[in-house]
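Q: Give me coordinates for this.
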Amino acid sequence: MPNKLNKTTVKLANITQLPKSAKKRAYRDACGMAHGLELLGDRWALFVVRELMLGPRRFGDLRADLPGISANVLTQRLSELETSGVVVRSKLPPPASVQVYGLTEWGYEAEPIVQELGRWATRSPAHDPTLPISGVSILLSFRTMIDRHRIGSLELTIGFRFGEDEYSASVDRSGIHVERCAAAGDIIFSGRPSALAAFVYGGASLDALADEGVLVLHGDSALAARFADLFVLPPKFDPVAIRP
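A: Got it, this is the predicted structure:
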């Protein structure tokens, strides 16, 4: 009997002693920022939160918009975020009847973190805006980068179609408001999120993007140009300017 107990004890010890890389990061610091990094600082965690900011999504949808993440890592991050109270699992009613992941009320409160980190990082000279971007990410960037002084009396509705994902947005004096629903509006963009970013932030021609088959506008091109003019990226930081 003692030998059997000893073998069982050793086996349990081996299971519970995870490799350092599998353990949650703990800074042992009372600062709220430290605990925030314990919650969202692991690789891909903040990306998952970002992708849920416009509503619940299926596991496969998350993987499709985060092509660099493996299924195992995504499963681990969702589990950790669920345990910490940031993410909640639910099941859509029939006929869909599929499991989705969404943010809790507290989870949605992380949007300013995503916004301000993005705003700050776009000032980096090393930031490459030509890299791939998800539909949720480009729409969140609009909520971040819109210049309310440029809106004036403009009231506009915009639809977005990115593959099977559709969104509608409205612009008024208070900013831009986006929801996941059938794309509808005064103008509708259909195509790749990266192409929409090239038009809004990079000044790419709508005609050229349409010729490439990456972005199609349905509606008045003048309204589309007015829409694009609402968004301004912050100036790049110039490290040379601070050298003595």
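
Q: alpha carbons only for contacts and neighbour counts from here, please
A: Noted.

Q: Quick check, central residue of the protein?
A: The chain has R50 as the residue nearest its centroid, 3.0 Å off, counting by C-alpha atoms, centre = their mean.

Q: what secondary structure does that residue sit in?
A: Counting by DSSP: H, G, I helix; E, B strand; the rest coil, the backbone at R50 sits in helix.

Q: close enough to count as contact, it and G135?
A: No - using C-alpha atoms under 8 Å, R50 is not in contact with G135, being 10.8 Å away.

Q: is it fair to say V10 lies in a helix?
A: Yes - counting by three-state DSSP, V10 is part of a helix.

Q: and it, what does it touch?
A: By C-alpha atoms under 8 Å, 6 or more residues apart in numbering, V10 lies in contact with nothing.

Q: Another sequence for comparison is provided below:
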Amino acid sequence: MRSYDQFCPVARGLDKIGGRWAILIVRELLLGPKRYSDLEAGLPGVTPNILTERLRDLQEAGVVRRSKLPPPAVAVVYELTDLGEGLRPVVDALTRWGLQLLDVPQPQDSFRLNWLLGCLRASFRPELASAVRETYEYRVDGEVFHIRIADGDVDVRHGPAPDRACVISADLTSLLAVGGQLLALSDAQAQGVVTIEGDRCAAERSITILGPHLEATGGQHGIIGAVRARFQPQATRGIEESYEFRVDDLVFHAFVSDGSVRMELGPATEPAATLRTDLATLLGLGAGTVSFAQAIAADPGALTGDPGAGRRMAIAFGVAGAIIGFPAGATGF
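A: The predicted structure is shown next:
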């Protein structure tokens, strides 16, 4: 990679990780060591030549190293050095900042569950975990990862945990519902959409510690709070209109005014647009598995009112992927 030739820490840092794909390779390795094939699978769109070149650049910069897993794996993997691990808060900050830029998923956009795991670090609530030392294992749609809490610190890694306090198994939609407090953990268990092995109290703690921040939801949990948490102030500058939401039997509305929003129960007096949907579709929008276009195409009456206002509503409330508890998108919308 070419140098900026500037005696500046920002420029020096970008000399090392500013190349295309470099920071995304770091994103992948923050979840643990990976084989070349794992990196290739986790970075759709990268060519083998570019991936090889970027890995070489990162090794030369002292950010990444090659190592061998112990038997019985005996595989060559790439992992972060101590210098590379120092990028963790940088990636977390970029995650929080980048969420503000998410609006409507495009048809060409790829999606991987592990891309959202960084949101768990960014949404971590250390004030609720100062005396907690335990590990939670999650099994979601065939993928396994674990979260280790240790006296106010959090680490998220791929794979199972040998010393887990509990195992929570669910599909992504159900986990989003529980994480966003749209569905109580006990109800999710009773319905058979979430299973818990081990310490149930530990499972409850994991949801609380990684759950939605009240300041992000406007003091409201549940569906209204989750939608409120996705609000994008910069997308509503100069706009003043009401949007109505009908999710199953729940009716509420949002009034946006030049970057601010007020959420209330009940129908809007004169909604510019109304979205009718069910909880499963709402969560699919949040997970990025359902696009806004797909959601309204499935039911011609799902979006009524001004089509332009409907698009503004989708952008204002950031229809994009999110994972349990992320402050700017507790369940996404």
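
Q: Mind telling me the TM-score for this superposition?
A: Between these two chains, after superposing, the TM-score reads 0.68 (TM-score structural alignment, normalised by the length of structure 1); 215 aligned residues with a C-alpha RMSD of 3.8 Å.

Q: Show me the helices in the stretch 51-200 of structure 2, by range?
A: 82-85, 88-99, 117-123, 172-179, 185-191, 200-209 (DSSP state H, counting those that start in this stretch).

Q: Turn the ones you listed into TSV, including distance to L285 of structure 2 and mean neighbour count.
A: Shown next, in TSV, are those (distance: least, C-alpha to C-alpha, whole Å; neighbours: other C-alpha atoms under 10 Å):
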stretch	distance to L285 of structure 2	mean neighbour count
helix 82-85	32	15
helix 88-99	15	15
helix 117-123	17	23
helix 172-179	10	24
helix 185-191	20	14
helix 200-209	21	17
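
Q: Distance to G142 of structure 2 added to those helices, as JSON lines?
A: JSON lines is the format used below for the helices of the stretch 51-200 of structure 2 (distance: least, C-alpha to C-alpha, whole Å):
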{"stretch": "helix 82-85", "distance to G142 of structure 2": "27"}
{"stretch": "helix 88-99", "distance to G142 of structure 2": "24"}
{"stretch": "helix 117-123", "distance to G142 of structure 2": "15"}
{"stretch": "helix 172-179", "distance to G142 of structure 2": "10"}
{"stretch": "helix 185-191", "distance to G142 of structure 2": "19"}
{"stretch": "helix 200-209", "distance to G142 of structure 2": "19"}
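
Q: among these, which is nearest G286 of structure 2?
A: Proximity to G286 of structure 2 (C-alpha to C-alpha) singles out helix 172-179 among the helices of the stretch 51-200 of structure 2, at 8.4 Å.

Q: Please name every helix or strand in contact with that closest one.
A: helix 185-191, helix 279-287 (3 or more C-alpha pairs under 8 Å, 6 or more residues apart in numbering; DSSP states H and E).

Q: Need these in CSV (columns: distance to Y136 of structure 2).
A: CSV is the format used below for those (distance: least, C-alpha to C-alpha, whole Å):
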stretch, distance to Y136 of structure 2
helix 185-191, 15
helix 279-287, 21
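
Q: which residues in structure 1 does stretch 303-323 of structure 2 align to?
A: Aligned by TM-score structural alignment, stretch 303-323 of structure 2 corresponds to no residues of structure 1.

Q: which residue in structure 2 lines up with G68 of structure 1?
A: Per TM-score structural alignment, G68 of structure 1 is aligned with G45.

Q: The residue nearest to the centre of structure 1 matches what in structure 2?
A: Taking TM-score structural alignment, R50 of structure 1 has R27 as its aligned residue in structure 2.

Q: Equivalent analysis for D229 of structure 1, please.
A: In structure 2, the residue matched to D229 of structure 1 (TM-score structural alignment) is T208.

Q: residues in contact with that match?
A: By C-alpha under 8 Å, 6+ apart, the neighbours of T208 of structure 2 are L128.

Q: at 10 Å what do you get?
A: 124-125, 128-129, 179-181, 202, 325 (C-alpha atoms under 10 Å, 6 or more residues apart in numbering).

Q: For C8 of structure 2, the count of nearby residues, please.
A: Using other C-alpha atoms under 10 Å, C8 of structure 2 has 10 neighbouring residues.

Q: If you could redo that for S3 of structure 2, that was the one I meant.
A: 11.

Q: Once you drop chain neighbours, what's closest to whatever residue of structure 1 lines up with it?
A: Matched by TM-score structural alignment, S3 of structure 2 corresponds to A26 in structure 1. In space, and not counting its chain neighbours, A26 of structure 1 is closest to E38: 6.1 Å by C-alpha to C-alpha, 6 or more residues apart in numbering.

Q: Just give me the match in structure 2 for the one you found.
A: By TM-score structural alignment, E38 of structure 1 lines up with D15.

Q: any idea how far its match lies from A22 of structure 2?
A: From D15 of structure 2 over to A22 of structure 2 the distance is 11 Å, taken as C-alpha to C-alpha, to the nearest Å.

Q: rewinding a little: V154 of structure 2: which of the helices of the stretch 51-200 of structure 2 is closest?
A: Closest among these, once you apply C-alpha to C-alpha, is helix 117-123, at 6.6 Å.

Q: what's the closest one packed up against?
A: Other elements packing on helix 117-123 of structure 2 under the criterion 3 or more C-alpha pairs under 10 Å, 6 or more residues apart in numbering; DSSP states H and E are helix 22-29, helix 88-99, strand 143-150, strand 153-158.

Q: Reformat the ones you listed as JSON lines; add distance to F7 of structure 2.
A: As requested, these are exported to JSON lines (distance: least, C-alpha to C-alpha, whole Å):
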{"stretch": "helix 22-29", "distance to F7 of structure 2": "21"}
{"stretch": "helix 88-99", "distance to F7 of structure 2": "20"}
{"stretch": "strand 143-150", "distance to F7 of structure 2": "38"}
{"stretch": "strand 153-158", "distance to F7 of structure 2": "34"}
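
Q: Right, I'll call it a day here.
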